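1. What shape does this take:
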Amino acid sequence: YTVARMMERNDFHDRFKAGTPISVHEFLYPLMQGYDSVALKADLELGGTDQKFNLLMGRHLQQEYGQEPQCILTMPLLEGLDGVEKMSKSKNNYIGITEDANTMFAKVLSISDVLMWRWYTLLSFKSMAEIEALRKDVEGGRNPKDAKVMLAKEITARFHSAAAADTAEQDFINRSRGGIPDDIPEVSLSGAPMGIGALLKAAGLAASSSEGNRLIDGGGVRIDGAVVSDKGLKVEAGTCVVQVGKRKFARVTLS
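-> A predicted model of the protein is given here:
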């Protein structure tokens, strides 16, 4: 396989023209992935549109090894929660399929109205005619949140259940109204009185005491509904509901 053929790949071509370095291992990657098709004697390979060059490499290498070239099927990339980058755990713009129903539902509702229609196209089992009719309803004055709730319930039900999706919707409503969810983690701690920063860390509501203090500075921490503003607060023994932001809760029993 020639370097000239490698340079046909769009990003390699653009980077070469711009004088941006291209590492040798980047040239090796398509070859190694392509050889997988040879080793597997693949008939069909699936991938995102960004993998088209690598998939075609598999076809080429199969022909070189005297095999029937595989068919390839590419799929559009799913944009993540930010609506810009493709969904990726490393970019923290993803919804994990093993996440709990409440988190999954809330994350879908956090996307933009524009991204919602893209997700409908790529993720919903509704027909394109149904999606287009829903879009026209929204353009005609229907609240786009109605459509987003429908999408959130459909996705949540797919990985959990319809009942779990209904419960997640009610949980979201309760949180948005400042209520406390029915099902929150129970945490037992010892060491009273405990500094609020240390308590947030110990309860799993902050990654560190310093992060807990930053959350307090931002007004994002509540104890039994009251905003915590004192980073030096010592929490006495007893049971209280600690909230961080809109989504994180814990019922903490401190002894």
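
2. For the rest of this, base every contact and every neighbour count on C-alpha atoms.
-> Will do.

3. Who are the packing partners of the helix or strand harbouring residue 215?
-> Using DSSP states H and E, residue 215 falls within helix 209-217. On a contact count with 3 or more C-alpha pairs under 8 Å, 6 or more residues apart in numbering; DSSP states H and E, helix 209-217 meets helix 196-202.

4. helices and strands around the helix it packs on, which ones?
-> Here helix 196-202 touches helix 209-217, going by 3+ C-alpha pairs under 8 Å, 6+ apart.

5. quick one on the thing from earlier: by contact count, what packs against whichever helix or strand comes after the helix holding residue 215?
-> Per DSSP H and E, the first helix or strand lying C-terminal to helix 209-217 is strand 221-223. In this structure, strand 221-223 makes packing contacts with strand 238-244, judged by 3+ C-alpha pairs under 8 Å, 6+ apart.

6. which of the residues in stretch 109-127 are buried?
-> 109, 111, 115, 116, 117, 119, 120, 124 (16 or more other C-alpha atoms under 10 Å).

7. how far out from the middle of the chain is it?
-> 14 Å (C-alpha atoms, centre = their mean, to the nearest Å).

8. Straight-line length of it, end to end?
-> Using C-alpha to C-alpha, to the nearest Å, the end-to-end distance of stretch 109-127 comes to 21 Å.

9. just stretch 69-79 next, same as before
-> Stretch 69-79: ends 31 Å apart by C-alpha to C-alpha.

10. What is the subsequent helix or strand relative to the helix or strand that contains residue 135?
-> Residue 135 belongs to helix 128-139 when assigned by DSSP H and E. Under the assignment DSSP H and E, the closest C-terminal helix or strand after helix 128-139 is helix 144-159.

11. One more sequence to fold, the one below, so I can look at both together:
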Amino acid sequence: MIESALIEIKRGVSEIIDEERVVTLLKNYFEKGQTYYVKAGFDPTAPDLHLGHTVLLQKMAMFQKYGAIVQFIIGDFTGMIGDPTGKNETRKKLDKEQVLANAKSYEEQVFKVLDRSKTEILFNSSWIEALGASGMLELTTTFNVARMLEREDFDKRYKSGAPISISEFLYPLLQGYDSVAKKSDIEMGGTDQKFNLLMGRHLQRAYNIGKEQAVIMMPLLEGLDGVNKMSKSLGNYIGVTDEPNEMFGKMLSISDDLMWRYYELLSALSIDKIDALKQKVKDGIIHPKRVKENLAHEIVARYHSEEAAVQAKEEFDKVHSKNQLPSDMETYECHAPIWIAQALVDCGLEPSTSQARRDIKQNALSVNQVKVNDVQMQLEQGEYILQVGKRKFVKLKAT
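-> All right, here's what the predicted structure looks like:
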């Protein structure tokens, strides 16, 4: 039983530090019914979770099957500092109102994945603010500056002369202190979080709490571009609150190679079944598009419903396979005449007129289902169907 649980837990994992402790926790659960605590922290720097976040959440949900109580820590305090991981400049501070609003949305979204009855939603301000000035000073004595500068991103910035604020040095200490305050048994995070995750082990020793957490690191899920990690700021994400049609369409847009990465990290299918699918694709028995559609169906059904997944596929086929217009499009109004690039921005199809110009030149724009590459086009009075790329449609009434 322990061996099969461990195989399932290790699927897709990049690294485990202190696997022996993980085995002991599982053994105590199966033999004695003892629960244990698995912690992960999320800084609410954006209002919505995306599929990149769910790689971690799904692994935590798996632990819940094997006796874990998940400590879902919302970094409402640390979020106002900003995690310096991977940053080449000091991160912009978020105000408390923004952090709390984002935190609320996280709290509503995590139970799309986690078992509510086995999850503690915690805000780290509740114990960090209780530290006070003396407690904070004591915390800073547990680690020295030379070791802090061993961290790769700090080292690069220091050598290049880029500024590093003292608050950024505090961030890994505060994240590590979460493990002290909550006496976590396992902490999980992305591979880019290794320094911060190990800090939790270090501080649990320094504060002599009687345990030392294991660390499990998950790979970072690549975004739709297949290059950069999934990120809202890069626009290469699939949000867990995306509408079913949008979610399905985004899933179908990933490359055939990236599809297998998504299967491994996001699908509930076993590795054996995924390997069997790979072989069928390789042998030409099944088309990659069909396999991708099955994954898109699974993801939409998970975050919406089975019915929504079926309807999303029907809509996708209608628009892309049969070259028909979507059955549901947002309608906008404007005063004519209007420059096409400005119209695209006003309708939310483009973030800026400069980006609109680039997309028009690259033949990504259709007006009334006819390709248009005239960046100076003016829309006179009338009704138009504007389309950018394969998935973005609006109806515009120019009066």
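
12. Can you calculate the TM-score here?
-> For these two chains in superposition, a TM-score of 0.83 is obtained (TM-score structural alignment, normalised by the length of structure 1); 252 aligned residues with a C-alpha RMSD of 2.9 Å.

13. ok, now how distant is the equivalent of residue 158 of structure 1 over in structure 2 from residue 221 of structure 2?
-> Taking TM-score structural alignment, residue 158 of structure 1 has residue 302 as its aligned residue in structure 2. In this structure, residue 302 of structure 2 and residue 221 of structure 2 are 18 Å apart, going by C-alpha to C-alpha.

14. do the same with residue 131 of structure 2
-> 35 Å.

15. okay, these two: which has more neighbours?
-> Just comparing residue 131 of structure 2 and residue 221: by other C-alpha atoms under 10 Å the higher neighbour count belongs to residue 221, 24 against 14.

16. ok, now which ones touch whichever residue in structure 1 pairs up with residue 223 of structure 2?
-> Applying TM-score structural alignment, one finds that residue 223 of structure 2 aligns to residue 80 in structure 1. Residue 80 of structure 1 sits next to 86, 87, 88, 93, 94 when contact means C-alpha atoms under 8 Å, 6 or more residues apart in numbering.

17. Excluding chain neighbours, what is closest to residue 80 of structure 1?
-> Among residues not flanking residue 80 of structure 1 along the chain, residue 87 sits closest, at 3.8 Å (C-alpha to C-alpha, 6 or more residues apart in numbering).

18. Now that that neighbour has come up, it's in contact with residue 48, right?
-> No - judged on C-alpha atoms under 8 Å, residue 87 of structure 1 makes no contact with residue 48 at a distance of 11.8 Å.

19. Give me the neighbour count for the aligned partner of residue 58 of structure 1 in structure 2.
-> Taking TM-score structural alignment, the alignment pairs residue 58 of structure 1 with residue 200 from structure 2. Neighbourhood size, residue 200 of structure 2 [other C-alpha under 10 Å]: 28.

20. again with residue 163 of structure 1
-> 12.

21. where's it, which helix or strand?
-> helix 162-176.

22. Which elements pack onto that helix?
-> helix 101-109, helix 144-159.

23. more neighbours, residue 87 and residue 48 of structure 1?
-> The residue with more neighbours, out of residue 87 of structure 1 and residue 48, is residue 87; 18 against 13, by other C-alpha under 10 Å.

24. I'd like to know how far the more buried one sits from residue 234 of structure 1.
-> Plainly put, residue 87 of structure 1 is 41 Å away from residue 234 of structure 1 if you go by C-alpha to C-alpha.

25. show me what contacts the counterpart of residue 249 of structure 1 in structure 2?
-> Residue pairing (TM-score structural alignment): residue 249 of structure 1 is matched to residue 393 of structure 2. By C-alpha under 8 Å, 6+ apart, the contact set of residue 393 of structure 2 is 326, 329, 330, 349, 385, 386, 387.

26. try 7 Å
-> 329, 385, 386, 387 (C-alpha atoms under 7 Å, 6 or more residues apart in numbering).

27. now the first one, nearest residue through space, not along the chain?
-> By the measure of C-alpha to C-alpha, 6+ apart, the closest residue to residue 329 of structure 2 outside its immediate chain neighbours is residue 394, 5.3 Å from it.

28. Residue 331 is in contact with the one you found, correct?
-> Yes - applying C-alpha atoms under 7 Å, one finds residue 394 of structure 2 in contact with residue 331, separated by 6.0 Å.

29. At the geometric centre of structure 1, which residue sits there?
-> When C-alpha atoms, centre = their mean is applied to structure 1, the residue found nearest the centroid is residue 94 (1.2 Å).

30. SS state for the alignment partner in structure 2 of it?
-> By TM-score structural alignment, residue 94 of structure 1 lines up with residue 237 in structure 2. Under DSSP: H, G, I helix; E, B strand; the rest coil, residue 237 of structure 2 falls in the coil class.

31. Also the one 5 residues further on?
-> For residue 242 of structure 2, the reduced secondary structure class is coil; criterion used: three-state DSSP.

32. Any figure for the gap between it and residue 334 of structure 2?
-> 27 Å.

33. Report how many residues lie close to residue 166 of structure 1.
-> 17.

34. how near is it to residue 175 of structure 1?
-> With distances taken as C-alpha to C-alpha, residue 166 of structure 1 is found 14 Å from residue 175 of structure 1.

35. so where do the strands sit in structure 2?
-> When assigned using DSSP state E, the strands of structure 2 occupy the ranges 15-17, 36-42, 68-74, 119-123, 186-190, 214-218, 330-334, 338-339, 365-367, 370-371, 378-379, 382-388, 392-398.

36. and the second one, which stretch of structure 1?
-> Following TM-score structural alignment, the aligned partner range for strand 36-42 of structure 2 in structure 1 is empty.

37. angle of that strand against strand 68-74?
-> 20 degrees (axes from the mean of the first three to the mean of the last three C-alpha atoms, to 10 degrees).

38. counting contacts, what elements does strand 36-42 of structure 2 pack onto?
-> strand 68-74, strand 186-190 (3 or more C-alpha pairs under 7 Å, 6 or more residues apart in numbering; DSSP states H and E).

39. what's the neighbour count on the nearest residue to residue 286 of structure 2 once chain neighbours are set aside?
-> Once flanking residues are discounted, residue 286 of structure 2 sits nearest to residue 280: 5.7 Å by C-alpha to C-alpha, 6+ apart. Using other C-alpha under 10 Å, the number of residues around residue 280 of structure 2 comes to 15.
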